[in-house]
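K.L.:
following is a predicted model, sequence given first.
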Amino acid sequence: MDSLLAAQNDPTSPLYHHYLTTEEFNAQFAPTQDDWNAVAKYARGQGFKVTEDGKDRTTNHLIVNASGTVEMANKAFGITIQNYNLKGRIVYQPNHDPLVPKSVYSLIKNVTGLNNVGTYHRLDQQHRLRQAHPRQGPISGYTPNDLRAAYDINPLLQAKNNGKGQTIALFEMDGYNQKDIDIYRQHYGLGALKPDEVLVDGATNTAGAGAIEVELDMEVASAIAPGAAQWVYIGPNTVTGVENTYNRIVSDNKAKIVSISWGECELTSTAAQMRDTLNTIFKQGTAQGQMFFAASGDSGAYDCDNTINNPTTVSVDTPASDPNVIGVGGTTLHTGPNGSYGSESAWNGTTGQGGGGFSARFPRPDYQKTLNPPGINPLPLQRFVPDVSANADGNPGYSIYYTSGNTTNPGWTAVGGTSAAAPLWAGIAADIAQMLQAKNPPALSQFNKTLYTLYNQPQSYIPFHDITTGTNGYYPADKGYDLATGLGSPDAWNIARDLQSDPVSNVRTLLTKNTSFEDKSVDWKETSSGGYELVSVNNPHIGLYSAYLCGYINCHDTISQTVQIPRATSQVTLSYWVDIVDPEPTNKFRVLLQTTQGKLIKTVRELQTANGNGWIQYTDDVSDALKPYAGKSIQIVFDASGSSTPQSPFAVNLDDVSLQQVSDTSGNTTQMMKKPSFDQGKTPWQQSSKGGLQLINKNFPRTPDTYSAYMCNYPNCQDSVAQTVTLPATTRNIILSYWVYLGRSNTTGACSNTFRSYVREPGSGGRTIASIQKLCSTDANGWMQYSFNLNSTLMSYAGKPIQFVFETSAQTNGRTNFYVSLDDVLLYVTR
């Protein structure tokens, strides 16, 4: 199943975002009826009463439900169930793990229900506190309008994306009062809701002590996605009840969005139950395109605080810790004028803190491999929690209407907790899913991985509020991902627009070559009335070389480069650094765009010599001027002329010239490089090292404790990594992007140590198709990202295999070794 899940999230796979029906899953992965019958037969033989499979329509044959006495269990599993005192609570559990005979050993992955140490608890906090600046709600909690304004949900609703056509499943361990839901929705103008109710294992919809949790879920989901249908799954609060309720949700497969506001300390669940039972259920849901939002807990970094006699043990909540579940943490939200977003900090109040930390049961999933959260050293290899967050502070809390259970103050109340944040995220997902439902393949499925893609790759709109203040009682919030608030809280409209847009819509590709003149005048054309070479070591901005124009009497120097403008272009910018020396009013420096025949397209900028003031960067938008030249070649010309005296020579230093464009693409864009960050094995990357070295390693990755391609760092080296890709026959746009780090050597020559990227026909001796980039050791400037539009060179190879090669070579000795680290190589292809 793991390979299927990977393929469903791999843009190069034909299974990308193609999810299974329940019937398809059962046919491919579920135990057979014969398997289930064999286990049921064994249970009956031990005296247990077996609930017939299919009674609750869980057709995946995953669970055999059996009931019997303690004596039956002791005999059947070779155990002794005993009572224990746990913080004043009498609990029972077996003296060791259960044993089963060989005849059914291969069929049974886990036996649950033999202890009651761990039970699910609500993750809500009820308060009647009032804020200094009261909200509009009847009890001063956050209203639907407040939440929509703070988390930028209103644009979705205004575009009629209110969750209509989507279904949210609510996992519950108690009943609810429909009249409370009706009053809430009527008060806030949300329309009527007739939820579907699914009762599991004999549970009833009788509002008990936990009814406030159920109604909180239903009302918060209503506030954010009033048009979404709600299916309320109610099961008994037992180990088997929990498993059967989750299993019913995935077997029904009615809802693609699931909200879970109940959980327990991870350490009170056995590893077998979490990995073999619950994880299998969540994997099935993920394979079917379902997403699960689970509250991360209200005990900060100490989720076991209420159940284990050691409050100093850091721990997290299940099921938020499962890698196929989106763990939702807690914040304290401060709103601005008209309820707009103001600021947030990690939730750390007197009644609760946002759950977060690292799992004791699950390894870190691929989508978290590059994270390096603060407050933890050494970095563990386990799954990090939470993934995202939202307001959980009960002051002012969420405004809800509640009269059920054993409440002594029926009516309007304010409630907090991460159990409010989970249905908020589920509601946002429903709104976005409606907006994106026409996109093929759907962009919202496997949403946990999607969220990290939004975080790791540049986006047109900032998807998360990065929370950088506060702690959850142990782990601090900080810039980027942290264990207190995860990736941050949602900007719903930005997330929706990022997912709707093409992934390369904001990637700026470089059109100029040898931008810093470190390969001297290669790719540049020089003309000098004084007969001088213009590229020199006179006064570089960065590196060893720059273009030095004029510097003599009655000078006229130009340096130019011919570039091709891609056909699909929405924006083009020209950027360059200039240092004008000894300015005089009669001297000029001009930046021009010309046709290849020398006809002026535009004078981009004319600098009088009075502008001289050291190195200054200029950036000009030349989109309109170059729009008629899409698909054609043009010239960028830098022209200096002066009549200065010998005592005051006019000169211009020019460096770091880049012409960048943003592609105007529409269609289906996929990232086609496999293992772009070199993690999880070396195939399909091909390595070649003159020194016989293993190039894919952890020597110098862009993100700590991950991999990169680390080349050279030995005398007279020549190393390369390459990957073969077949471009789709219908390719319309090709963008290559990568990060590179140049380890500067002590060379004083021009480009004796180099990094090159190019495309060739497959095979070590394949013909070179196109040169993409050449960098010299003197280009070294830390980790740098480069992106290139390859339409003009590779479009004729659509439907054919080609090989991308990244090569490093050096002529250094053992004391001045040059090295290069390559990471995050992405190939975006639009069809």
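P.N.:
It's in.
K.L.:
only C-alpha atoms for contact and neighbour calcs from this point on.
P.N.:
Noted.
K.L.:
what sits closest to Ser771 if chain neighbours are left out?
P.N.:
Tyr758 (4.3 Å; CA to CA, 6 or more residues apart in numbering).
K.L.:
which SSE is immediately downstream of whichever strand or helix holds the one you found?
P.N.:
Take DSSP states H and E as the rule and Tyr758 turns out to sit in strand 754-760. Per DSSP H and E, the first helix or strand lying C-terminal to strand 754-760 is strand 768-776.
K.L.:
quick one: buried residues of that next one?
P.N.:
769-770, 772-776 (16 or more other CA atoms under 10 Å).
K.L.:
how about these in TSV, adding distance to Thr240?
P.N.:
As requested, the buried residues of strand 768-776 are exported to TSV (distance: CA to CA, whole Å):
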residue	distance to Thr240
Ile769	61
Ala770	61
Ile772	59
Gln773	60
Lys774	62
Leu775	61
Cys776	63
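K.L.:
residues near the residue nearest to Ser771, how many?
P.N.:
17 (other CA atoms under 10 Å).
K.L.:
do the same with Gly88
P.N.:
7.
K.L.:
same question for Leu62.
P.N.:
Residues near Leu62, counting by other CA under 10 Å: 23.
K.L.:
do Ile63 as well
P.N.:
21.
K.L.:
can you tell me how far the spatially closest residue to Asp146 that is not a sequence neighbour is from Ile224?
P.N.:
In space, and not counting its chain neighbours, Asp146 is closest to Gly339: 5.1 Å by CA to CA, 6+ apart. Using CA to CA, to the nearest Å, one obtains 15 Å as the distance from Gly339 to Ile224.
K.L.:
try it against this one:
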Amino acid sequence: MFKTAALALPLAAASVAAHAAGSPTIWVGTETKAFLTPEQMRTFAAAPAAQATAGEPEHVVVSLRVRNLKKLEALGRAVNERGNAKYGQFLTPKAFLAEFAPSEAQVQKVVAHLRKSGFVNIRVSKNRLLISADGTVGTVKTAFNTPLVHFRKGERTVVANSAPAQVPEALGDTVLSVLGLQNVTLAHTMAVRGPRTQPKPHAAGTETGHYPLEFGSIYGAASLPSASQTTVGVITIGGAGQATQDLNQFTDANGLAQVNVAAVQTGDPSGNYSDDQEGQGEWDLDSQDIVGAAGGAVNQLIFYEADMDASGNTGLTQAFNQAVSDNAAKVINVSLGWCETDAQADGTVAAEDQIFAAAVAQGQTFSVSSGDEGVYECNNRGYPDGSTYSISWPASSPNVIAVGGTTLFTSSGRWAKETVWNEGLDGNGKLWASTGGVSVVEPVPSWQRALSVSPKPSGRAVPDISFDAAQGSGALVYNYGQIQQIGGTSLSSPIFVGLWARLQSAHANSLGFPASSIYSAVRSTPSLVHDVTSGNNGYSGHGYKATTGWDYPTGWGSFVMSKLASYVSAHPFEQ
């Protein structure tokens, strides 16, 4: 697998020159940059082992550019803005194909390039945004003019591209990025598992575990209808067979009708969609808490299953895209994330942002866990690094709702207080806390420009809102038939999804992407939320502190759903 000779990392310029010497091809860049940087090498404390050999198998997903992204984003604002002539006229997948998707001719040019370079099993997504293909390290070099390098990260042998991915000039206006060239940084779940805890009395109330059906009443949604008219999606890695069994046990135990469940395999038809025992607690948490917070019913729950064996994080990109191109789920839960600067470097941010932009124009809402690492997502996933702060992708996308975490205190089953979720360091020195901060890859969205917080955001600020995430006040869910207590922002996001789905059902699914409206509504009517004003999301004097109004650890805080429902009925609720 490895060459024995010492490796001299190739420079991008030298690589281009060498290729050009034997071919007249003019290469142009994509959004996929060189992933193997000196900074990352120092972070991983590992030296390269060997340049990958030409015959090693590689799978790639090529992201194609939306035609006129600015027009798509403008449409997303228009259809979600009450008073606009296009309000409520959500984009359909058919209209997306006609107006925004890459043309068939563009797709065929890319397919021809891949085939000529040696790729096989070439598959085009139905909205023409993604093309997947199987090849080798050699075909990657031929098609994208970049070498791949092996090195060690901890106990893993990983691979990354040591030069930017490029395409021939004729494809420069079509190919956005090339995904799957690195598996150094992978998305992870945002769940905190532990033993079932005993109630802990505090002056503010009691910290105790909660059954999923309790969250609706705790957050003031008892007067709302269930989400029986709203279809909800859940993004998983691998299969959801066990999660479906556990969900059935949950509904049976609570006297509820079984949920109409569908599972959609979103990547390679021959991929790995088996149940991953480690991940099942996450999908159990998502599905049972969505249904619980939704009042015990949804119209349908669709598991969008990512291929576990997909290269890098391409499986998730394909799962997001499938949920959007299907346009069946009105609200989609994502309890996953990874370092946003790594996501930008390998081209994922560019690829997924346009997928999420299409979702906004279609009136869909992606709800994403902000993260469990406090201010240190990119610092080896939560290991404190002083004042070097970072956040998680895709929570930092302006086209999703980012949901942070609180510690929930109740009294006689009613909401009493919430503080910033921060459990401090575990035995390995890792911080567990609500991720929040400022994006360094996404600009400030228009609806965050008026935030009066210090420091003033220089980029997209995360999170937008927060709900219960502490393991001690976490959800009691069935996992392989046994009750397990689980917290993390993997809990807070599905709580929001279930509550928002109820509001959608109350309004015949006419509500669109709510980010801008959330900010304007809470700014004008602070009583719509439980404002979290105590706690921080850092360690040893670092991180951000909660304060009155919007703050970095918890955003606006948690919704009082009865008040939000009244507000939405009586006021224009725009994007």
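P.N.:
Alright, I've got the coordinates. Here the structure is a predicted model, which means the values were calculated and not measured.
K.L.:
after superposition, what is the TM-score?
P.N.:
Superposed pair, TM-score by TM-score structural alignment, normalised by the length of structure 2: 0.79. Supporting alignment: 478 aligned residues with a CA RMSD of 2.2 Å.
K.L.:
one step back: looking at the buried residues of strand 768-776 of structure 1, which is nearest Ile432 of structure 1?
P.N.:
Ranked by distance to Ile432 of structure 1 (CA to CA), the buried residues of strand 768-776 of structure 1 are led by Ile772 at 38.1 Å.
K.L.:
for the residue mapped onto Leu186 of structure 2 from structure 1, which residues are in contact?
P.N.:
Using TM-score structural alignment, the equivalent of Leu186 of structure 2 in structure 1 is Thr119. The contact partners of Thr119 of structure 1, by CA atoms under 8 Å, 6 or more residues apart in numbering, come to 237-239, 263-264.
K.L.:
returning to what we had before: looking at Gly339 and Ile224 of structure 1 now, which is surrounded by more residues?
P.N.:
Per other CA under 10 Å, whichever of Gly339 of structure 1 and Ile224 has more neighbours is Ile224, with 28 against 19.
K.L.:
can you find the partner of that one in structure 2?
P.N.:
Checking with TM-score structural alignment, Ile224 of structure 1 has Ala293 as its match.
K.L.:
that match contacts Leu499, doesn't it?
P.N.:
Yes. The criterion here is CA atoms under 8 Å, and Ala293 of structure 2 meets it with Leu499 at 5.6 Å.
K.L.:
quick check: neighbours shared by those two?
P.N.:
In contact with both Ala293 of structure 2 and Leu499: Gly216, using CA under 8 Å, 6+ apart.
K.L.:
wait, the residue nearest to Asp146 of structure 1 sits on Asn154?
P.N.:
No. Here Gly339 of structure 1 does not reach Asn154: they are 11.6 Å apart, not a contact under CA under 8 Å.
K.L.:
what is the neighbour count of the counterpart of Asn348 of structure 1 in structure 2?
P.N.:
Applying TM-score structural alignment, one finds that Asn348 of structure 1 aligns to Asn422 in structure 2. Neighbour count of Asn422 of structure 2, defined by other CA under 10 Å: 26.
K.L.:
so what's the residue nearest the centre of structure 2 up against?
P.N.:
Among the residues of structure 2, Pro394 comes closest to the average C-alpha position under CA atoms, centre = their mean, at 3.8 Å. The contact partners of Pro394 of structure 2, by CA under 8 Å, 6+ apart, come to 337-338, 340, 349, 368, 400.
K.L.:
quick check on those: which are buried?
P.N.:
Judged by 16+ other CA under 10 Å, buried ones among those: 337-338, 340, 349, 368, 400.
K.L.:
what's the closest of those to Gln288 of structure 2?
P.N.:
Val368 (16.7 Å).
K.L.:
quick one: map the closest one onto structure 1.
P.N.:
Per TM-score structural alignment, Val368 of structure 2 is aligned with Ala294.
K.L.:
next one: its match relative to Gly263 of structure 1, how far apart?
P.N.:
On the measure of CA to CA, Ala294 of structure 1 and Gly263 of structure 1 end up 8 Å apart.
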